[in-house]
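[1] Structure here, sequence nowhere to be found:
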C-alpha cells in the first residue's frame, strides 16, 4: 500500500459526501459531527429505536459507540447494526471503556454476537478486554495489556474474525493476516475529549468509499494523525482549545501534498 491510496480515498470522500450514521455518546456527538463535516462526509446522529434501522439502511457506513450506555441505546445499536448487515452497509464498533465495568464489557460482547462488524477501533485496553485479556481500564484510558499494539491487533483480529484498529503511540491495523503500523499522530489528541470517538467515525467514512477494511483503516489513521501533527505545528503550543480548532481546520485542509509529506505507515509480517 502506497501513499497514493489515502490520497485517493480522501478525494472519494470529498466527492461522494458519504452519509455516516453514528449512534454515539452524549460527550462527543457535536465534535464527531463537526469532524466528519470537516473531512467531507455527512454525519447523522440518529438514535431513536423507531428510525435507526431505516437510517442505517440509507447510510454509507454505521458507527456504534458505547461511550454513554443505556438500555435504549443498546437496543438501537442492535437494530441499526442488523439493518446495516442486511443491506451491505459497513459497521464500525468503538467499544469505549470496555473492561471498566461488567455492564460495559458484557454489552460490547453482546454487540459482537448480534452484529457482524467490518472493523473494531479502540485503545489497547478496550481491545484486550474484548478477547479476554485482563487489562485494567480507567474510565476511557487504556490499561496495560503486556502486548504492543501490533501484536494485540493481530491477535484480536484472529480471535474476533474482523479488522482490528488499535490506537496508541503507534497505531496498528490487522485483519489477522496482514498487519500495518501507522506512526502518525500527536499526544495533544489525548487532551481533547472525543478524538478517539471521532477517529472511529472517520474510519467509517473511509469504509464508505473503500471495500478493503485494512486499506480504509490505514488511510484513516494516517490522514487523521497527519492532520494532528500539522495542527500542532500551526498552533505552536500545547493548549488543547486552540489545538482542537486547528485540528478541525486541518481535517478540512489536508490534501495530497501534506499526505505525501506526513503520512507514515508500514506493512509488517503478520
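    Great, that's in hand. Just so it is clear, the model here is predicted, and its values are computed rather than measured.
[2] alpha carbons only for contacts and neighbour counts from here, please
    Will do.
[3] same for the host helix or strand of residue 267, what does it pack against?
    Element membership of residue 267 [criterion: DSSP states H and E] is strand 265-268. On a contact count with 3 or more C-alpha pairs under 8 Å, 6 or more residues apart in numbering; DSSP states H and E, strand 265-268 meets strand 179-182.
[4] buried sites along whichever helix or strand comes after the strand it packs on?
    For strand 179-182, the following helix or strand on the C-terminal side (DSSP H and E) is helix 195-207. By neighbour count on 16 or more other C-alpha atoms under 10 Å, the buried set for helix 195-207 is 195-207.
[5] likewise stretch 26-33?
    So for stretch 26-33, counting by 16+ other C-alpha under 10 Å, buried means 28, 29, 31, 32, 33.
[6] before we move on, back to that, can you redo the buried residues of helix 195-207 as CSV with distance to residue 76?
    Shown next, in CSV, are those (distance: C-alpha to C-alpha, whole Å):
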residue, distance to residue 76
195, 23
196, 22
197, 18
198, 20
199, 21
200, 18
201, 17
202, 21
203, 21
204, 18
205, 20
206, 23
207, 21
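[7] Show me the two of the residues you listed that sit farthest apart.
    Pairwise distances across the buried residues of helix 195-207 peak at 18.3 Å for 195 and 207 (criterion: C-alpha to C-alpha).
[8] Included below, for side-by-side comparison, is a second structure:
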C-alpha cells in the first residue's frame, strides 16, 4: 500500500476548499504578499498576525499556524514562541520553516527551541534541515549546499523528536515521518527564481495540516499541489515574473482529481 493513498490526498484537497482553514502566518517580511495570495488561491484564509501582543491569542483560534524565521529579530522570536506554544497547548497544527538555519547562531537557537512545541510539519531545504537537526553547518543563506538525500536521516531524526512530518525540498522532495518516506518529483526550476515560493509551500503545508489528520499526508499534499501548479504554469511562460502570476493562478486550478492523478508519480 502507498505511504499516502491517492484518495487521501484528494480528500484533503476537497476539505481544504470546503473548510477554508484560517492560517496564521508569522513569516518573513519579503514574502507576505505571495504567501497570502497562495493561501487564498488554494481556498485558505491567511492572517498575518505576528506581533507578541496578539500572536498567542490568535493561534488559539486559528486552524493552523506557520512559523517562518526568515527575517528574524528578538520581538518576532518572542511572538513565534508564544504562537507555537499556544498552538501546541490547544492541539492546533503548526509548521516550522527554518529559513537559513544552521549558518547563523541566533536563528538556529530560536528554531531549535521552537521544536519543543512539536510542529506538525517541518519544511526546509536540505541544509536547513541538517542545520536544525544539528547535523550540518547550514547553507549559503537560503540556498542549500547539501543534497536532499543527504538530509533524509536528519529529517527522520527530527520527525522522531516532534512526532510529525519533515519535508526536505529539492529537485525531488522527500517527506518523512518516523516510519514512512515519500518522494515527490516534479515542479519546475522557475520555482527557484520566484521569491517566496518555498515560504508559500510552508503555508500550504499548514493549510493542509488543518484539514488532514496525518501530518505526512498534509505535507505530501502541499508539495504535490505546488509541483503540479508549477508544471502547469511553466507550460504558459518561461519568464520568472509572469511565472509567479501563472503559478498562483494554477494553485487555484489544481483540484482533488489533479492531486489524485499526480499521486501516481509518488515513490
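    Yep, that arrived. Remember, predicted model here, so these are calculated numbers, not experimental data.
[9] show me the contacts for the corresponding residue of structure 1 for residue 236 of structure 2.
    Per TM-score structural alignment, the equivalent position to residue 236 of structure 2 in structure 1 is residue 234. The contact partners of residue 234 of structure 1, taken as C-alpha atoms under 8 Å, 6 or more residues apart in numbering, are residue 246.
[10] what does residue 250 of structure 1 give?
    227, 228, 230, 231.
[11] can you do 10 Å?
    Contact analysis of residue 250 of structure 1 by C-alpha atoms under 10 Å, 6 or more residues apart in numbering lists 35, 38-39, 223-224, 226-231, 234, 244, 258.
[12] Neighbour-wise, which one of these leads?
    Highest neighbour count within the contacts of residue 250 of structure 1, by other C-alpha atoms under 10 Å: residue 227, with 29 neighbours.
[13] wait, that one sits on residue 248?
    Yes: counting by C-alpha atoms under 10 Å, residue 227 of structure 1 does reach residue 248; the two are 8.4 Å apart.
[14] Can you list the residue ranges for strands in the stretch 1-150 of structure 2?
    Using DSSP state E, counting those that start in this stretch, the strands found in the stretch 1-150 of structure 2 span residues 22-26, 45-47, 64-68, 94-97, 121-125.
[15] and the third one, what other elements does it pack with?
    For strand 64-68 of structure 2, the packing partners by 3 or more C-alpha pairs under 10 Å, 6 or more residues apart in numbering; DSSP states H and E come out as strand 22-26, strand 45-47, helix 55-59, helix 74-89, strand 94-97, helix 105-114, strand 121-125, helix 197-211.
[16] Per the alignment, name the residue of structure 2 opposite residue 49 of structure 1.
    So residue 49 of structure 1 corresponds to residue 52, using TM-score structural alignment.
[17] related to what we said a few turns ago, the match of residue 236 of structure 2 belongs to a helix?
    Yes: looking at residue 234 of structure 1 with DSSP: H, G, I helix; E, B strand; the rest coil, it is inside a helix.
[18] circling back to that earlier point, residue contacts, the match of residue 49 of structure 1?
    So residue 52 of structure 2 contacts 75, 76, 77, 78, 79, 80, 81, 82, 83 (C-alpha under 10 Å, 6+ apart).
[19] Give the buried residues for the helix or strand containing residue 258 of structure 1.
    Assessed by DSSP H and E, residue 258 of structure 1 sits inside helix 256-262. Using 16+ other C-alpha under 10 Å as the test for burial, helix 256-262 of structure 1 gives 258, 259, 262.
[20] where does the spatially closest residue to the first one that is not a sequence neighbour land in three-state SS?
    With C-alpha to C-alpha, 6 or more residues apart in numbering as the criterion, residue 258 of structure 1 has its nearest non-adjacent residue at 7.8 Å, and that residue is residue 226. Three-state assignment for residue 226 of structure 1 (three-state DSSP): helix.
[21] residues contacting residue 226 of structure 1?
    Taking C-alpha under 10 Å, 6+ apart as the test, what residue 226 of structure 1 contacts is 183-186, 220, 232, 247, 250-251, 254, 258-264.
[22] now do residue 7 of structure 1
    So residue 7 of structure 1 contacts 219, 223, 254, 255, 256, 257, 258, 259, 260 (C-alpha under 10 Å, 6+ apart).
[23] which of those residues map to contacts in structure 2?
    Mapping these onto structure 2 (both residues aligned by TM-score structural alignment, their matches' C-alpha atoms under 10 Å) leaves 219, 255, 256, 257, 258, 259, 260 still in contact.
[24] so which two of these are the farthest from each other?
    Across these, no pair lies farther apart than 219 and 257, at 14.8 Å, counting by C-alpha to C-alpha.
[25] Counting neighbours, what do you get for the corresponding residue of structure 1 for residue 188 of structure 2?
    Aligned by TM-score structural alignment, residue 188 of structure 2 pairs with residue 186 of structure 1. By other C-alpha under 10 Å, the residues close to residue 186 of structure 1 number 16.
[26] Check residue 194 of structure 2 too.
    Residue 194 of structure 2, neighbours per other C-alpha under 10 Å, totals 17.
[27] got the buried residues of helix 256-262 of structure 1 as TSV, with distance to residue 14 of structure 1 columns?
    Output for the buried residues of helix 256-262 of structure 1, formatted as TSV (distance: C-alpha to C-alpha, whole Å):
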residue	distance to residue 14 of structure 1
258	16
259	15
262	20
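[28] For residue 167 of structure 1, state which of those residues is nearest.
    For these, the nearest to residue 167 of structure 1 is residue 262 (18.0 Å; C-alpha to C-alpha).
[29] what about the residue nearest to the closest one when sequence neighbours are not counted, distance to residue 183 of structure 1?
    Distances taken as C-alpha to C-alpha, 6+ apart place residue 226 nearest to residue 262 of structure 1, at 5.7 Å, with adjacent residues excluded. Going from residue 226 of structure 1 to residue 183 of structure 1 by C-alpha to C-alpha, to the nearest Å gives 9 Å.
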